[in-house]
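Chemist: just coords:
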């Protein structure tokens, strides 16, 4: 039951009424973060709560919020009082002066009516406690802003009291949540999808006009995070699905798949290490700056890909031991022959030959990483899938960039002499 005592929880005093400030105070009377919303939210949560200890907490604070509502209402009424008889004060807010008679009502500072939509009630105690912590934090900020705009000493004292109690309630709710002993991110009863839950999507990329940049921090790296470039950019094929781990149920074990995945990774590790030695020769052999720059960038990517493979082995509990990759060895040897044979070719032809050699390498790697990623997906190794997907996207992107450079070189290359001769013979002569 409720019982009203004819005494305010905090005695209010207003020396200099300010109708405009009274209007601001209505934000904490009938606003989304106000005292009525808090009182109703906590009390209804308490009615629904089957935990007797935390039910008591919710009802205690919910009831206190009703007392806060009375304090805020009394403050607002004193500040709004001049609008009952003063024309200038009434013009500050005709809704209050004319429709409300210069008193308080269930409106916020903008004249919007209070609504139960403000309440956050889920019936899950830990979720509701988190909502309450956030609600108290928002209310604290509103009181802080009101204090900053207030010139009346007595009003400031009351607002300071109310603001302080928001922190008190935050502490109580936080400790109640902690005492439940639930892991921080254990929400509800259905577990999140392994792998997907640890993927951070870098979906806002590039640099902004006001200096915005992509950043890294504890919110997206370290401590189990897998940083992924925007899923929309993971594949050069517009129709390809992004490499998001989104299976809803664990798959059955596949005999031999783990060993096959490790074998594929060891093959790729040796392949990448060979490339880190071969690419510097390609960089030196390239004639055009654009191609040389592309090779340089891909060398840095390849070195990072070696690190990613090492990380994959760590996630799988295996040592990063390479297995001789004869396929890549053959491709690297062919690349060396291309460099030697291109010595006597003109610049465009020499670089086109280099591009052909490197694209064979890219296609070999794309096939290898696709196989390894698919195996990891089947085995539900989400973090490994994310790492392999990033490398696969880099290889596909490198292949596309090589195509672009090749087309550029072809457009500036001279036509073969035989074709030039044929064209000149077919042209009509003057006269």
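Modeler: Perfect, thanks for sending it. What you see is a predicted model, and the numbers here were worked out from it, not measured in a lab.
Chemist: C-alpha from now on. contacts and neighbour counts both.
Modeler: OK.
Chemist: now the strands for the chain?
Modeler: All strands of the chain, identified by DSSP state E, fall at 199-202, 226-229.
Chemist: please identify the most buried of those strands.
Modeler: strand 226-229 (a mean of 20; mean count of other C-alpha atoms under 10 Å).
Chemist: output the contacting helices and strands for it.
Modeler: The contact analysis (3 or more C-alpha pairs under 8 Å, 6 or more residues apart in numbering; DSSP states H and E) places strand 226-229 against strand 199-202, helix 382-412.
Chemist: could you check how far the shortest one is from the centre of its chain?
Modeler: Relative to its parent chain, strand 199-202 has a centroid offset of 6 Å by C-alpha atoms, centre = their mean, to the nearest Å.
Chemist: so which elements touch that strand?
Modeler: With contacts taken as 3+ C-alpha pairs under 8 Å, 6+ apart, strand 199-202 sits against strand 226-229.
Chemist: mind doing that once more with 10 Å?
Modeler: strand 226-229, helix 382-412 (3 or more C-alpha pairs under 10 Å, 6 or more residues apart in numbering; DSSP states H and E).
Chemist: for the last one, same thing?
Modeler: Other elements packing on helix 382-412 under the criterion 3+ C-alpha pairs under 10 Å, 6+ apart are strand 199-202, strand 226-229, helix 289-315, helix 347-378.
Chemist: in TSV, list the helices and strands packed on strand 199-202 along with distance to residue 374.
Modeler: What follows is those, written out as TSV (distance: least, C-alpha to C-alpha, whole Å):
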stretch	distance to residue 374
strand 226-229	17
helix 382-412	8
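Chemist: just the helices in the stretch 201-350 of the chain please.
Modeler: 257-285, 289-315, 326-341, 347-378 (DSSP state H, counting those that start in this stretch).
Chemist: of these, which approaches residue 153 most closely?
Modeler: helix 289-315 (61.3 Å; C-alpha to C-alpha).
Chemist: so which of the helices and strands packed on strand 226-229 gets nearest residue 50?
Modeler: With C-alpha to C-alpha as the criterion, residue 50 lies closest to strand 199-202 of these, at 35.4 Å.
Chemist: returning to that earlier point: so which of the helices and strands packed on helix 382-412 gets nearest residue 130?
Modeler: Here strand 199-202 is closest among the helices and strands packed on helix 382-412 (C-alpha to C-alpha), at 22.5 Å.
Chemist: I figured residue 75 hits residue 157, correct?
Modeler: No - taking contacts as C-alpha atoms under 10 Å, residue 75 lies outside contact range of residue 157: 11.1 Å.
Chemist: so what's residue 303 up against?
Modeler: Counting by C-alpha atoms under 10 Å, 6 or more residues apart in numbering, residue 303 touches 272-273, 275-276.
Chemist: revised request: answer the last question for residue 39.
Modeler: Residue 39 touches 45, 58-69, 119, counting by C-alpha under 10 Å, 6+ apart.
Chemist: cool, residue 352 as well?
Modeler: Residue 352 touches 286, 291, 342, 358, 402-403, 405-407, 409-410, counting by C-alpha under 10 Å, 6+ apart.
Chemist: here's the one I want to compare it with:
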């Protein structure tokens, strides 16, 4: 695994790995933004469509901040990090350095998730026709992302990082609450208590 630097502490390496997972892992900000946007494109209910699109945009912003943090650490930069994601540097980081991410295991994890949805939640095509199923999944996803931000916050004391992570976690809390509200409305519409 390429570490952020040869003299980095175990905490910094763990922080970097978790940050990378929160950025592009199976349940990271970038993949979940794409998932929400895809769901929004087929969502027939205008309020849900607008909310999913807004949350996806927030997730893209969070992913940009995480990307900027990754580059800042990998380049060994000091001081506050720029919140404008340096995508050219990020691309170089992710493609030139052998960062410990197995594309096969990522693809397998996505496949396993789809199978779980199909088996346990009676997946329908299109997915948006089963709002209770996907909203339950999204509430759980937000909970796991909130927990990941808590782990990240425990591993850093760098003020600019903690400020950015706290803001991202607050967004996740808002997302979860908003999605839980949508879930309750969908359950009420089905007459489920």
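Modeler: Thanks, I have the structure now. Because the structure is predicted, anything quoted here is derived from the model rather than measured.
Chemist: so how do I select the buried members of the contacts of residue 39 of the first structure in PyMOL?
Modeler: Selection of buried members from those for PyMOL, criterion 16 or more other C-alpha atoms under 10 Å:
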select buried, resi 45+58+59+61+62+63+64+65+66+67+68+69+119
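Chemist: list just the nearest of the contacts of residue 39 of the first structure to residue 163 of the first structure.
Modeler: Of all these, residue 163 of the first structure sits closest to residue 68, with 10.3 Å by C-alpha to C-alpha.
Chemist: skip the chain neighbours and tell me the closest residue to the equivalent of that closest one over in the second structure.
Modeler: Using TM-score structural alignment, the equivalent of residue 68 of the first structure in the second structure is residue 62. Sequence neighbours aside, residue 168 is the residue nearest to residue 62 of the second structure in space, at 6.0 Å (criterion: C-alpha to C-alpha, 6 or more residues apart in numbering).
Chemist: what's the neighbour count on that neighbour?
Modeler: By other C-alpha atoms under 10 Å, the residues close to residue 168 of the second structure number 22.
Chemist: repeat for the one 5 residues further on
Modeler: Residue neighbour count, defined by other C-alpha under 10 Å, stands at 17 for residue 173 of the second structure.
Chemist: from residue 144 of the second structure, how far out is it?
Modeler: Distance of residue 173 of the second structure to residue 144 of the second structure, computed by C-alpha to C-alpha, to the nearest Å: 11 Å.
Chemist: before we move on, what about residue 35 of the second structure?
Modeler: Distance of residue 35 of the second structure to residue 144 of the second structure, given as C-alpha to C-alpha: 16 Å.
Chemist: thinking again about what came up before, which one of the helices and strands packed on strand 199-202 of the first structure lies closest to residue 315 of the first structure?
Modeler: Closest of these to residue 315 of the first structure is helix 382-412, at 7.2 Å (criterion: C-alpha to C-alpha).
Chemist: so which of the helices and strands packed on strand 226-229 of the first structure is the most packed in?
Modeler: Taking mean count of other C-alpha under 10 Å, helix 382-412 is the most buried of these, at a mean of 20.
Chemist: against the second structure, where does it fall?
Modeler: Going by TM-score structural alignment, helix 382-412 of the first structure lines up with nothing in the second structure.
Chemist: just stretch 327-342 of the first structure next, same as before
Modeler: Stretch 327-342 of the first structure maps onto no residues of the second structure, going by TM-score structural alignment.
Chemist: next, the contact list for the residue lying closest to residue 105 of the first structure once chain neighbours are set aside, please.
Modeler: Of all residues not flanking residue 105 of the first structure in the chain, residue 30 sits nearest, at 7.4 Å (C-alpha to C-alpha, 6+ apart). Contacts for residue 30 of the first structure (C-alpha under 10 Å, 6+ apart) come out as 36-37, 69, 73, 104-109, 111-115.
Chemist: please identify which of residue 75 and residue 157 of the first structure sits among more neighbours.
Modeler: It is residue 75, of residue 75 of the first structure and residue 157, that has more neighbours when counted by other C-alpha under 10 Å, with 25 against 16.
Chemist: what about that one, distance to residue 292 of the first structure?
Modeler: In terms of C-alpha to C-alpha, residue 75 of the first structure sits 73 Å off from residue 292 of the first structure.
Chemist: kindly report the same for residue 68 of the first structure.
Modeler: Counting by C-alpha to C-alpha - residue 68 of the first structure and residue 292 of the first structure are separated by 70 Å.
Chemist: what's the answer for residue 184 of the first structure, then?
Modeler: The gap separating residue 184 of the first structure from residue 292 of the first structure is 49 Å, by C-alpha to C-alpha.
Chemist: neighbour count: those two, which is higher?
Modeler: A count of neighbours by other C-alpha under 10 Å puts residue 292 above the other of residue 184 of the first structure and residue 292, at 18 against 9.
Chemist: that one contacts residue 284, correct?
Modeler: Yes - with contact defined as C-alpha under 10 Å, residue 292 of the first structure counts as touching residue 284 (7.6 Å).
Chemist: which one of the helices of the stretch 201-350 of the first structure lies nearest to residue 52 of the first structure?
Modeler: For residue 52 of the first structure, the closest of the helices of the stretch 201-350 of the first structure is helix 289-315, at 43.8 Å, according to C-alpha to C-alpha.
Chemist: quick check: buried residues in the closest one?
Modeler: 291-292, 295-296, 298-299, 301-302, 305-306, 308-313.
Chemist: relative to residue 228 of the first structure, which of these is nearest.
Modeler: Residue 228 of the first structure lies nearest to residue 308 out of the buried residues of helix 289-315 of the first structure, by C-alpha to C-alpha, at 12.6 Å.
Chemist: who's in contact with that closest one?
Modeler: For residue 308 of the first structure, the contacting residues are 269, 302, 314, 384, 387-388, 390-391, by C-alpha under 10 Å, 6+ apart.
Chemist: ok, now how distant is it from residue 417 of the first structure?
Modeler: Here residue 308 of the first structure is placed at a distance of 48 Å from residue 417 of the first structure (C-alpha to C-alpha).
Chemist: what's the residue most central in space within the second structure in contact with, if anything?
Modeler: Centroid-nearest residue in the second structure: residue 29, 2.1 Å away (criterion: C-alpha atoms, centre = their mean). Applying C-alpha under 10 Å, 6+ apart, we find residue 29 of the second structure in contact with 21-23, 35, 56, 58-64, 66, 142, 145.
Chemist: again, 8 Å this time
Modeler: Neighbouring residues of residue 29 of the second structure by C-alpha atoms under 8 Å, 6 or more residues apart in numbering: 22-23, 59-60, 62-63.
Chemist: what does it align to in the first structure?
Modeler: Looking across to the first structure (by TM-score structural alignment), residue 29 of the second structure lines up with residue 35.
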